[in-house]
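Q: got a predicted model here, sequence first, then my questions.
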Amino acid sequence: MSVTEEIAAFLSGANREDIPSTAIAPAKRHVIDTLGVAVGGRQTALAQPLAKTFPRGADGESFLWDGSGRTNAGDAALINGTLAHSLDFDDGGVALTPMHPSSPVLPAVWALCESAGRSGQDALAAYIFGVEVECKMAGAVSLAHYDHGWHATAVLGAFGAVSAASWLLGLNLEQIRTAIGITASMTGGLRANFGTMTKPLHAGLAARNGVMAARLAAAGWSASQNILETKKGFFDVFGCGEVSELNLGKPFHFDSPGVSLKRFPSCSATHHCIEAMLALKQEYGIGADQIDSIHCGVNVISHQALRKEPQAASAEEARFSLHFTLSMILLEGSVELKHFVPTMLARDDVRALMEKISVGVHPDLATLESKKRDFGEVAVTLKDGRKLSHRATRVRGRAPLFLTDADVDAKFLGCAEPALGVEKARGLLTALRRLESQEHLRSLLPAAYGLAR
């Protein structure tokens, strides 16, 4: 059985009852987390040009997560997906190939569920099925795919989105294979756009393309029936290596090994060194005025993603900067959303400290395979001549240090309250906690926002 057929067979035979409770509980946390960071995204710089480009009004198939109105399902998936990835605070996969699973899949699911009047239980099931496909693909493809410059959230995320959409639309096996074939010709996303507004757009495009491909397949469109493995097909062209079987649902990825949630609002490549710097500050009580220099050692893939220049000109660039995030720890004691603003980037003490920080590939992490034993090491030289260092091998939010329900609630409110106000943010959180009891998803968000259906 080809991989394309394996995915189609899995989805065409999948039922809500197939999902174990051990996968449902973490999936609900990720739904809440994704909606929270998307609502927070309404305050980012990209929200205004996004609104100018994609009109919205009182009518339309699907509601926009920032509360700005409704639009067609495809545009809603694109807008919500872009917002969900705009803060780079959305969840991450645990496969060797790094990606953000929820920002491409959940917006596609939500848009179609609202359009078709589907329930909260259907939405949760479709979301789990979509994440299952993209995360198993991320675990199966060669890391060379990512190393070559492809953004896996954009490329593999589109297959997660179309998988979820295909299940929701009830496509048969042949139609699902067609939808996958269509998606393969629409997918893309280059890592050279990291640190710009176009990176979060990748997630939005993946979500929209999943909706479009599934609808085209349902309407009778044609495409290759084995696009993933055929010569000049997806695996071949995108440098994925040999992929033989995904083992979908055996177990579900949400069950084991799990999907990570972010504790820090910056690129995942910064997180090991953030943990290391926090440990050094806690152990030695060091402050910014004591620093002579700091060097960060990371894996070769993380080094590709991170900024090498000390200064950052925008919040988008700062999210990929160890110079900035470590400066925040030393000057502000933490790394929080409130720090990623122009006034902070322009502060003289911040800019001066950023110049003292450098980033390089750790000699033990110079090969692609070395990412399997990932860590981040921070070496500090103080003005009095002392040299301190710490190697962080664990990151909060990743296995085995997954965030709890209480952690996710606090993160959600931290993202949503500045954008919506305390009352609406807490009301939205309460509504999302009752997702499974929602008979028609179309009314959930407007009701939480205090708007008409």
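A: Perfect, thanks for sending it.

Q: switch to C-alpha atoms for all contacts and neighbour counts from now on
A: OK.

Q: ok, residue 110 - contacts?
A: Residue 110 sits next to 62, 77, 123, 441 when contact means Cα atoms under 8 Å, 6 or more residues apart in numbering.

Q: how about residue 341, what does it touch?
A: Neighbours of residue 341 in contact, by Cα under 8 Å, 6+ apart: 314-315.

Q: how about the secondary structure of the closest residue to residue 377 other than its chain neighbours?
A: Spatial nearest neighbour of residue 377, excluding adjacent residues (Cα to Cα, 6 or more residues apart in numbering): residue 391 at 4.2 Å. For residue 391, the secondary-structure state derived from DSSP: H, G, I helix; E, B strand; the rest coil is strand.

Q: so what's the residue count around residue 391?
A: 19 (other Cα atoms under 10 Å).

Q: again with residue 97
A: By other Cα under 10 Å, neighbour count at residue 97 equals 23.

Q: gap between the residue nearest to residue 377 and residue 149?
A: Distance of residue 391 to residue 149, given as Cα to Cα, to the nearest Å: 28 Å.

Q: what does residue 231 give?
A: Note on residue 231: its distance to residue 149, by Cα to Cα, is 21 Å.

Q: out of these two, which sits in the more crowded spot?
A: Neighbours per residue (other Cα under 10 Å) separate residue 231 from residue 149, with residue 149 holding more: 16 against 11.

Q: what's the closest non-adjacent residue to that one?
A: Leaving out its chain neighbours, residue 149 is closest to residue 191 (Cα to Cα, 6+ apart), at 5.3 Å.

Q: and for residue 318?
A: Here the residue nearest residue 318, using Cα to Cα, 6+ apart, is residue 312, at 5.4 Å.

Q: thinking that neighbour is in contact with residue 319, fair?
A: No - shown here, residue 312 and residue 319 do not form a contact pair, counting by Cα atoms under 8 Å, at 9.0 Å.

Q: where exactly do the strands run in the stretch 351-453 of the chain?
A: Taking DSSP state E, counting those that start in this stretch as the test, the strands found in the stretch 351-453 of the chain are 357-361, 376-382, 387-392.

Q: what would those strands look like in CSV with distance to residue 23?
A: Below are these laid out as CSV (distance: least, Cα to Cα, whole Å):
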stretch, distance to residue 23
strand 357-361, 36
strand 376-382, 30
strand 387-392, 28
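
Q: out of those strands, deepest packed?
A: strand 376-382 (a mean of 22; mean count of other Cα atoms under 10 Å).

Q: contacts for it?
A: The set of residues external to strand 376-382 that reach it, using Cα under 8 Å, 6+ apart, is 272-273, 276-277, 290-299, 362, 387-393.

Q: another structure for you, compare them:
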Amino acid sequence: MDAPASLAALPALAELCAAPVAPAERAAAVRPLADTLGVMLAGLADPRAADLAATLSLSAAPGRARLPGSNLQGAPADVALMAAFAAHLLDFDDDETEVAMAHLSAPVLGAVLALASCPETSVEALNNAYLTGCRMMLALGSMANPALYRAGWHATSVLGSFGAAAAAARLLALSPAQAAEALGLAASGAGGPRGAFGGEGKPLQVGLAAANGLRAAELAAAGWKAAPGVLFGERGLLQRMTGGALAPLRLPGAFPPPGFVTKLFPSCTATHAAVAELLALRARMAAPTAQILCAVDPFVPAILIPGLPTSPDAARFSLAYCLAVAARTGRLGPEAFEAAAFDALGPRDPEIRALMARVRVTADESLPRGPSGIATGAVVTLIAADGTRLTGRREAAPGSAAAPLSDTQLAEKFAACLAPVAPSSEARALWQRLLSPTDFPSAGALLDALPLALTDRKDPR
């Protein structure tokens, strides 16, 4: 799509920032919102969240915005950065694999939470802003992907800047003209390479995207203007990032989109179908697993990280590690990615290290592909020490539209995320409350119900 044609998409994108939200979509967003809040609290409980907070102008003193799950307050952009960083830190947040090819909730909700803590914001307004941001990421994804992702850009960070800007534009009641300026201003700070995968820069760039988008909306509200071609012009961001391979705009349909995945495992989505199929085969095999064969889409190895992971962040992108842990323990939960499980040489468990060496990954062209052109399924073969051999094929990740998580699975995940900050009984009770958001008189009241996961190091409370 040439630059002049794509420039015509900007007015439609600006109108999207104030488009009506159907009640059915708000109802469908309740579980993803609650799930992301749980993942965010788990991230805030991680010591690295305190490290990041120490670099920002946040404190227990009264500020313009409050970070949910903490006693920290400060500038909205700093709160957005923290919330989105925490929501993406453990790679347990939802993903959209086909159009945006990005984690929708983390960057969008980061911006929404930074503006939603004031008493006058309703739960419905919070929900509408969240859906608006997700729509924006999907709309831009329809134009930029798969070229954007295949070129090496982290779509969550790039598109997340515009999702955050759109969500903030809605909460700030910007006009379509102002919303267009917000999107243009957000282009000046959007970025993030896939080369950051496996390090702390990955969640950091998602946090920066949320802060960038929110700040762009605030500046647009103050009258700032963006250059007309900054987003779609010949020298604009998306033209350059995609090598000019922009497709016509397709406005998103009902939420959640077909490619939406609520994660069951705290690892890269590209590992999930394989892990789920391995666990199903393992339940049928009497003898311990001696060898694992796994066939995936030919592009998947370019998403993941080869070799022996030496940190939890790298391990989340190691298919061999995720499969070996699942085969040895019968699960792949947060404990598999605790810092104590690794040393300078890789996983501490010698049995996991040995089994990783017996994982063979190959390409399978027959797995079905959606709009992204990348299959998310896997074919797994387990070979036991006694020679028993079982093979299974799984074409969709658990938590996807084809294999949705049950209410029990979602509640268990939420409780596991809150384990560092709340007993299981309290976490499950909170989960049930979050499923009925209209019971809260305001968005602020809903956020007040979250337990503290991060407190100011200087505050004695």
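A: Here it is on my side, so go on. Keep in mind that what you see is a predicted model, and the values were worked out from it rather than measured.

Q: the residue nearest to residue 318 of structure 1 pairs with which position in structure 2?
A: Aligning on TM-score structural alignment places residue 312 of structure 1 opposite residue 309 in structure 2.

Q: and its match, what does it touch?
A: So residue 309 of structure 2 contacts 315, 318, 321, 346-347 (Cα under 8 Å, 6+ apart).

Q: which one among the contacts of residue 110 of structure 1 gets closest to residue 202 of structure 1?
A: Comparing those against residue 202 of structure 1 with Cα to Cα picks out residue 77 as the nearest, at 11.7 Å.

Q: show me what the closest one lines up with in structure 2.
A: Checking TM-score structural alignment: residue 77 of structure 1 goes with residue 80.

Q: measure stretch 144-161 of structure 2 end to end?
A: OK, stretch 144-161 of structure 2 end separation, Cα to Cα: 14 Å.

Q: swap in stretch 239-249 of structure 2?
A: 14 Å.

Q: mean shift of the one helix or strand residue 276 of structure 2 maps to relative to structure 1?
A: Using DSSP states H and E, residue 276 of structure 2 falls within helix 272-282. Helix 272-282 of structure 2, aligned to structure 1 and superposed, deviates on average by 1.5 Å (mean Cα distance after the TM-score superposition for structure 1).

Q: beyond that helix, next helix or strand please.
A: Where DSSP H and E defines the elements, the next helix or strand beyond helix 272-282 of structure 2 is strand 289-296.

Q: what residues of that next one count as buried?
A: Within strand 289-296 of structure 2, the residues scored as buried using 16 or more other Cα atoms under 10 Å are 289-296.

Q: what's that strand packed up against?
A: If you count contacts as 3 or more Cα pairs under 8 Å, 6 or more residues apart in numbering; DSSP states H and E, strand 289-296 of structure 2 packs onto helix 319-329, strand 359-363, strand 378-384.

Q: run the last query once more with 6 Å
A: strand 359-363, strand 378-384 (3 or more Cα pairs under 6 Å, 6 or more residues apart in numbering; DSSP states H and E).

Q: run the chain-centre distance for the longest one.
A: Yep, that's strand 378-384 of structure 2 we're talking about. Distance of strand 378-384 of structure 2 from its chain centroid, counting by Cα atoms, centre = their mean, to the nearest Å, is 28 Å.

Q: that strand vs structure 1, average distance?
A: With mean Cα distance after the TM-score superposition for structure 1, strand 378-384 of structure 2 averages 2.8 Å from its match.

Q: hang on, the earlier thing: quick one: which of the contacts of residue 110 of structure 1 sit in strands?
A: Among the contacts of residue 110 of structure 1, the members falling in strands (DSSP state E) are residue 62.

Q: can you tell me which of the contacts of residue 110 of structure 1 is closest to residue 264 of structure 1?
A: Nearest member of the contacts of residue 110 of structure 1 to residue 264 of structure 1, counting by Cα to Cα, is residue 77, at 25.0 Å.

Q: thinking the closest one is in contact with residue 108, fair?
A: Yes - Residue 77 of structure 1 lies in contact with residue 108 (Cα atoms under 6 Å); the separation is 5.0 Å.

Q: find the residue at the geometric middle of structure 1.
A: residue 100 (2.8 Å; Cα atoms, centre = their mean).

Q: before we move on, the earlier item: counterpart of the residue nearest to residue 149 of structure 1 over in structure 2?
A: Residue 191 of structure 1 maps onto residue 194 in structure 2, by TM-score structural alignment.

Q: check contacts around its match.
A: 152-154 (Cα atoms under 6 Å, 6 or more residues apart in numbering).

Q: the strands in the stretch 51-200 of structure 1, which residues?
A: Under the criterion DSSP E, counting those that start in this stretch, the stretch 51-200 of structure 1 contains strands at 62-63, 70-71.

Q: deepest of those strands, which one?
A: Per stretch, and counting mean count of other Cα under 10 Å, the top mean among the strands of the stretch 51-200 of structure 1 goes to strand 62-63, which has a mean of 27.

Q: how big's the offset between that one and structure 2?
A: Per aligned residue, strand 62-63 of structure 1 averages 2.3 Å (mean Cα distance after the TM-score superposition for structure 1).

Q: read off where that strand ends up in structure 2.
A: Against structure 2, strand 62-63 of structure 1 falls on residues 65-66 (TM-score structural alignment).

Q: for the residue mapped onto residue 295 of structure 2 from structure 1, which non-adjacent residue is spatially closest?
A: With TM-score structural alignment as the criterion, residue 295 of structure 2 lines up with residue 297 in structure 1. Take residue 297 of structure 1 and drop its neighbours on the chain: the residue closest to it by Cα to Cα, 6+ apart is residue 362, 4.4 Å away.
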